[in-house]
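What shape does this take:
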Amino acid sequence: MAVVRISGEDRVLEGPDDMTLLWALRDLAGLTGTKYGCGVGLCGACTVHVDGVAERSCMLTIADVAGKEVTTIEGLSPTGDHPVQAAWRELNVPQCGFCQAGQIMQAASLLAAKPNPTDQEILSEMEGNVCRCGCYERIVAAVRLAATGS
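This is a model prediction of the structure:
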């Protein structure tokens, strides 16, 4: 059991310390926007922010995040107005949509650290997030739009 600040709210996660953050978010906190993809940190579907940095929630435990700030897709912008979310909608990025929460969280972390990245920096940072539908060109365009407004 641990107290974790999730999207601005202190929550007690009453699971074993070695339970993955992914399952704690989904099963204990009821936040199902974070998706299970591969379970080994390779696909990025489960990406959340831990103290402002993109992390794979399937690779972290409850104990790893005790006392830290975890932001999920639900908490990125409760109204869906984050610039990355707005760019995703404007450019109709998703096809099936399964990976999109992780993609958006990765992109938001990138832009928080580097507000005006080059296309190569976007590609490099987003490389670990897999889109089975191949929406990569739209993803890069949306990150660029969120960064520059054009």
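
make it CA atoms for all contacts and neighbour counts henceforth
Noted.

hmm, who's touching the helix or strand containing Ser109?
Assignment of secondary structure by DSSP states H and E places Ser109 within helix 100-113. Applying Cα atoms under 8 Å, 6 or more residues apart in numbering, the contact partners of helix 100-113 are 33-35, 44-49, 52-54, 72-73, 76, 84-85, 94, 117, 122, 125-126, 129, 139, 143, 147.

Please give the structure of this sequence too, so both can be compared:
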Amino acid sequence: MSNPPAKKVSVSLEVNGQTRQVDIRPIDTLLYVLRNQLSLTGAKPGCLNGDCGACSVMVNNNVYKSCIILAIETVGAKITTIEGLKDSPIQDAFIKHFAFQCGYCTPGFIMNCHALLEKHPHPTYEVMKEWLSSNICRCTCYEEIEAAVLSITYVNDI
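Got it, this is the predicted structure:
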């Protein structure tokens, strides 16, 4: 015997400074809701188990993998996606330093680097490396990404 489909509930989500009304099932991930209901496709489905970081967003100024957080958990929180960082210093630095290859993982890296600099405006090299380790890029090394971060801050002990 199969379970009946989960009933949808109407909730408000604050995304990129705007309140958005959505009908979600309690089992819907934030990634699913962002992409399929709000047409915010910057967060990418990668591994879908929280390992790769392609789906990274900020919730109340903390980085989360949107593929493993339920949308219902973010009601009342401030959600920021890559679309909300348009023309941000870190995005400009990524462009200037060619910190992307195919570009699929780039939004997640930008979100992570933005959060890093919000929490640690002058990170040590070790702190920067630790933060970057939570995202995976299969196309390139992380040198260009590190250069992008370093270009808008200084690192205490390189």
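
Just give the TM-score of the two.
Superposed pair, TM-score by TM-score structural alignment, normalised by the length of structure 1: 0.93. Supporting alignment: 145 aligned residues with a Cα RMSD of 0.9 Å.

hang on, the earlier thing: are any of the contacts of helix 100-113 of structure 1 buried, and if so which?
Neighbour counting with 16 or more other Cα atoms under 10 Å marks 33-35, 44-49, 52-54, 72-73, 76, 84-85, 94, 117, 122, 126, 129, 139, 143, 147 as buried within the contacts of helix 100-113 of structure 1.

So Arg20 of structure 2 is in contact with Glu14, correct?
Yes: Arg20 of structure 2 lies in contact with Glu14 (Cα atoms under 8 Å); the separation is 6.1 Å.

Point to the residue nearest the middle of structure 1.
By Cα atoms, centre = their mean, structure 1 has its centre lying nearest to Met105, at 2.8 Å.

what residue of structure 2 takes the place of that residue?
Alignment note (TM-score structural alignment): Met105 of structure 1 maps to Met111 of structure 2.

for Gly37 of structure 1, same thing?
Under the alignment by TM-score structural alignment, Gly37 of structure 1 pairs with Gly46 in structure 2.

Equivalent analysis for Lys68 of structure 1, please.
Under the alignment (TM-score structural alignment), Lys68 of structure 1 pairs with Ala77 in structure 2.

Give me the neighbour count for that match.
Each residue near Ala77 of structure 2 was counted by other Cα atoms under 10 Å, and the total is 15.

quick one, what contacts it?
Leu13, Glu14, Val59, Asn60.

In PyMOL, how would I select the buried members of the residues you listed?
Only the buried entries of the contacts of Ala77 of structure 2 go into this PyMOL selection, using 16+ other Cα under 10 Å:
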select buried, resi 13+14+59
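
Out of the contacts of Ala77 of structure 2, the closest to Thr140 of structure 2 would be?
Using Cα to Cα, Val59 is the member of the contacts of Ala77 of structure 2 that sits closest to Thr140 of structure 2, with 27.8 Å.

What does the closest one correspond to in structure 1?
Using TM-score structural alignment, Val59 of structure 2 pairs with Val50 in structure 1.

starting at the chain centroid, how far to stretch 45-55 of structure 2?
Stretch 45-55 of structure 2 has its C-alpha centroid displaced from the chain centroid by 10 Å (Cα atoms, centre = their mean, to the nearest Å).

Ser124 of structure 1: neighbour count?
For Ser124 of structure 1, the number of neighbouring residues by other Cα under 10 Å comes to 10.

quick one: the residue mapped onto Tyr142 of structure 2 from structure 1 from Gln100 of structure 1, how far?
Taking TM-score structural alignment, the alignment pairs Tyr142 of structure 2 with Tyr136 from structure 1. With distances taken as Cα to Cα, to the nearest Å, Tyr136 of structure 1 is found 11 Å from Gln100 of structure 1.

same thing with Arg132 of structure 1?
Separation of Arg132 of structure 1 from Gln100 of structure 1 (Cα to Cα): 11 Å.

which of the two has more neighbours?
Gln100 (28 against 13).

so where do the helices sit in structure 2?
Secondary structure of structure 2 (DSSP state H): helices located at 30-36, 89-96, 106-119, 125-132, 143-151.
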